[in-house]
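> Pasted the sequence and its predicted model underneath.
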Amino acid sequence: MNYFEAFILAVIEGLTEFLPVSSTGHMAIASALMGIGNDEFVKLFEVAIQLGAILAVVVIYWKKFFNFSDWKFYLKLLIAVIPALVFGFLLNDFIDSTLGNPVFIASVLFAGGVLLLFIDRWFKKPEITDERAISNGMALKIGFFQVLAVVFPGLSRSAATIIGGMSQKLSKAAAAEFSFFLAVPTMCAATGYKLLKGYHLLNAENVKLLLVGNVVAFIVAIIAIKSFISFLTKHGFRVFGWYRIILGIVILALFLSGYKIDVN
């Protein structure tokens, strides 16, 4: 991997991590087209640059994350993240097998896209517009929605948790914000685990690539997060649904054309 390729992947991570379109699918396509999809460090890089995206959430919502008197906020995040950690550990082998299956990822993208075409019709009467009104029970249920994204790569963690929030009568904006909040402990755990497993790949040059990737992902994620809630509130999920359907078809077409698509 060179610095240009690192830049491209970091831009993709920053743009797609918090949108309901699957960062996994996008980076699979980019890595395949650039011919770097089989590189072990690339696989580590794609996870490790999530730290930049995480930092973007913390910076934007710093008053929420550093209000230590509001212990209930931290408790809700802890409750919500537990299901993903448990099921991710128990189903690790299954998840690894699906990550290497482009047909599976394309199918999940396509099916998730069809689902998003109808989400706006199903949840029309939200009752909760503020995170403080989310109960521990609601947080746990949203956490179980996140499990779906862990078990089915390509579904999109953001899509799963936002839909989970809306199923608990959160407004689109409130559901999106809680999805951002929940991303912090979830992605920290995933990134820490990946770095621990791949620490032997961290030579001086690779560390520089990771630093560049995280900085770029941070800057792009700041822009994406600030734009997403406004767009979602005005336009809903339909455009993301069509986009996912097209992306699923593209991944399948690339695979059938002979490109090696591997996001293990």
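Alright, I've got the coordinates.
> drop to CA atoms for contacts and neighbour counts, all remaining ones
Noted.
> contacting residues around Phe41?
Gly198, Leu201, Asn206 (Cα atoms under 8 Å, 6 or more residues apart in numbering).
> Regarding it, what is its secondary structure?
Here Phe41 is recorded as helix under DSSP: H, G, I helix; E, B strand; the rest coil.
> which SS class is the residue of the chain positioned farthest from its centre?
The C-alpha centroid of the chain is most remote from Ser69, which lies 28.5 Å away (Cα atoms, centre = their mean). Classification of Ser69 using three-state DSSP returns coil.
> what residues are up against it?
Contacts of Ser69 by Cα under 8 Å, 6+ apart: none found.
> who wins for neighbours among the contacts of Phe41?
When neighbours are counted by other Cα atoms under 10 Å, Asn206 leads those with 17 neighbours.
> Go through the helix or strand harbouring Ala253 and flag the buried ones.
For Ala253, the element it lies in under DSSP states H and E is helix 238-256. For helix 238-256, the neighbour count (16 or more other Cα atoms under 10 Å) marks 238, 240-245, 247-249, 251-252, 254-255 as buried.
> Included below, for side-by-side comparison, is a second structure:
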Amino acid sequence: MSELIVIILLGIVEGITEFLPVSSTGHLVLAGSLLGFNSEVSGTFEIVIQLGAILSVIVLYWRRFWNVLEGLLRRDSGAIAFTRNVLLAFLPSAVIGLFVYSAIKALLTSPQLGPIVVSIALIVGGVIILLMERLIPHPPEGSVEGMSWRTALAIGVFQCLAMIPGVSRSGATIMGALGMGVDRKTAAEFSFFLAVPTMLAASVLDLIKSHDSLGEAGWSAIAIGFVVSFVVALLVIRWFLAIVTRHGFAPFAWYRIAIGGIALVWLLA
């Protein structure tokens, strides 16, 4: 299989999984291992192409972001609360990420240990989602602006769990939000908005540290993966919200357990 096809397939995987609670990074690690994409730039590629999916959030919710920007200029309380909550939730991962960057990169680029860690994390995360779906009551629909600063900060702490490949950034933030009494739709949307500063910071940090080793081929791979993940994510976000609102997160939990179990058997066989 040509490298171009592999890159396109990985871009599709990223676009589909970025906002689902199934771990996009974990899927990229497993897919990269299956397709033989284990080059020196694979770790950077898996991090940076997530920006394509993040751009889809900005495009789909541009009016929401624009209204927040206008509200900030007017010192509107709702816009201030929205911005405060996103920045507070971003803060824990920004601080902790600086200290664990090297360890995370080592896991992502390890062809032996990385896929096994991802498989186990997928299974454990799926079980946790099922338990939370059963045990936590579902409150009426709220809003990001209506969340307290304590709730936002707590969700940010939960997001730090996603630094373990396979845990899922969206899964950790959504489950953390549900545990803090946030409704499903608001939890999912807050995860989308929080992804913007989080993944932008992670990508910039990785590019600063790795840009000298990328070369023309590395930049080309990232560009193609970026575009593909952007287009695919545009189609997935609305579908995901519809599924969550109607059926909850259990379908994604069972998927995690199944794919993690299959991967673990395949890796250890």
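Noted; the coordinates are in hand. Since the structure is predicted, the reported quantities are computational estimates derived from the model, not experimental observations.
> returning to what we had before: the residue farthest from the centre of structure 1 and Ser167 of structure 1, how far apart?
29 Å (Cα to Cα, to the nearest Å).
> Kindly report the same for Phe110 of structure 1.
For Phe110 of structure 1, the distance to Ser167 of structure 1 - Cα to Cα - is 21 Å.
> quick one, which of those two is more surrounded?
The neighbour comparison of Phe110 of structure 1 against Ser167 (other Cα under 10 Å) goes to Phe110, with 23 against 19.
> quick one: secondary structure of the more buried one?
Recorded secondary structure, Phe110 of structure 1: helix (three-state DSSP).
> Would you mind finding the match for it in structure 2?
In structure 2, Phe110 of structure 1 lines up with Ile123, judged by TM-score structural alignment.
> List the neighbours of stretch 20-30 of structure 2 that are in contact with it.
Applying Cα under 8 Å, 6+ apart, the contact partners of stretch 20-30 of structure 2 are 10, 13-14, 17-18, 46-47, 108, 114-115, 118-119, 122, 165-172, 174, 240, 249, 252-253, 255-256, 263.
> Among those, name the ones in helices.
Counted as lying in helices by DSSP state H, out of these, are 10, 13-14, 17, 46-47, 108, 114-115, 118-119, 122, 169-172, 174, 240, 252-253, 255-256, 263.
> rewinding a little: how far apart are the helix holding Ala253 of structure 1 and its match in structure 2?
Averaged over the aligned pairs, helix 238-256 of structure 1 sits 1.6 Å from structure 2 after superposition, using mean Cα distance after the TM-score superposition for structure 1.
> just checking, what packs against that helix?
Counting contacts by 3 or more Cα pairs under 8 Å, 6 or more residues apart in numbering; DSSP states H and E, helix 238-256 of structure 1 packs against helix 23-34, helix 102-122.
> mind checking which of the ones you listed is nearest Lys194 of structure 1?
Lys194 of structure 1 lies closest to helix 23-34 among those, at 14.9 Å (Cα to Cα).
> Pull out the buried residues from that closest one.
Buried residues in helix 23-34 of structure 1, counted by 16+ other Cα under 10 Å: Ser23, Thr24, Gly25, His26, Met27, Ala28, Ile29, Ala30, Ser31, Ala32.
> Ala149 of structure 1: how many residues sit nearby?
By the measure other Cα under 10 Å, the count of residues near Ala149 of structure 1 is 21.
> Test my guess that it contacts Ile163.
No: if you go by Cα atoms under 8 Å, Ala149 of structure 1 and Ile163 don't touch, sitting 11.5 Å apart.
> What is the most widely separated pair among the buried residues of helix 238-256 of structure 1?
Comparing every pair within those by Cα to Cα identifies Arg238 and Phe255 as the most remote, at 26.2 Å.
> Redo the helices and strands packed on helix 238-256 of structure 1 as a markdown table? Include distance to Phe73 of structure 1.
Shown next, in a markdown table, are those (distance: least, Cα to Cα, whole Å):
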| stretch | distance to Phe73 of structure 1 |
| --- | --- |
| helix 23-34 | 27 |
| helix 102-122 | 27 |
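> picking up where we left off before, the helix holding Ala253 of structure 1 aligns to what range in structure 2?
Helix 238-256 of structure 1 lines up with residues 250-268 of structure 2 when matched by TM-score structural alignment.
> Go ahead and name everything in contact with that stretch.
Applying Cα under 8 Å, 6+ apart, the external contacts of stretch 250-268 of structure 2 come out as 20-22, 30, 115-116, 118-127, 129-130, 133.
> hmm, back to that, and the match of Phe110 of structure 1, what does it touch?
Residues counted as contacts of Ile123 of structure 2 (Cα under 8 Å, 6+ apart) are Arg256, Ile257, Ala258, Gly260, Gly261.
> ok, now how distant is the third one from Gly125 of structure 2?
Looking back up the chat, that one is Ala258 of structure 2. The gap separating Ala258 of structure 2 from Gly125 of structure 2 is 12 Å, by Cα to Cα.
> just how off-centre is stretch 154-173 of structure 1 within its chain?
Counting by Cα atoms, centre = their mean, to the nearest Å, stretch 154-173 of structure 1 is centred 12 Å from the centre of its parent chain.
> quick one: it aligns where in structure 2?
With TM-score structural alignment as the criterion, stretch 154-173 of structure 1 aligns to 166-185.
> Which residue in structure 1 aligns with Val57 of structure 2?
Taking TM-score structural alignment, Val57 of structure 2 has Val57 as its aligned residue in structure 1.
> quick one: contacts for that match?
Counted by Cα under 8 Å, 6+ apart, Val57 of structure 1 has contacts Phe180, Phe181, Val184, Ile222, Ile225.
> so which strand or helix has it?
With secondary structure defined by DSSP H and E, Val57 of structure 1 is part of helix 50-60.
> mind checking how far the closest residue to Phe237 of structure 1 other than its chain neighbours is from Leu170 of structure 1?
Nearest residue to Phe237 of structure 1, sequence neighbours excluded (Cα to Cα, 6 or more residues apart in numbering): Leu116, at 5.7 Å. Leu116 of structure 1 sits 16 Å away from Leu170 of structure 1, going by Cα to Cα.
> More neighbours: which of those two?
The neighbour comparison of Leu116 of structure 1 against Leu170 (other Cα under 10 Å) goes to Leu170, with 26 against 23.
> From Ala174 of structure 1, how far out is the closest residue to the more buried one other than its chain neighbours?
Nearest residue to Leu170 of structure 1, sequence neighbours excluded (Cα to Cα, 6+ apart): Ile128, at 4.5 Å. Going from Ile128 of structure 1 to Ala174 of structure 1 by Cα to Cα gives 7 Å.
> Repeat that for Leu51 of structure 1.
From Leu51 of structure 1 over to Ala174 of structure 1 (counting by Cα to Cα), the distance is 23 Å.
> same thing with Ser227 of structure 1?
With distances taken as Cα to Cα, Ser227 of structure 1 is found 15 Å from Ala174 of structure 1.
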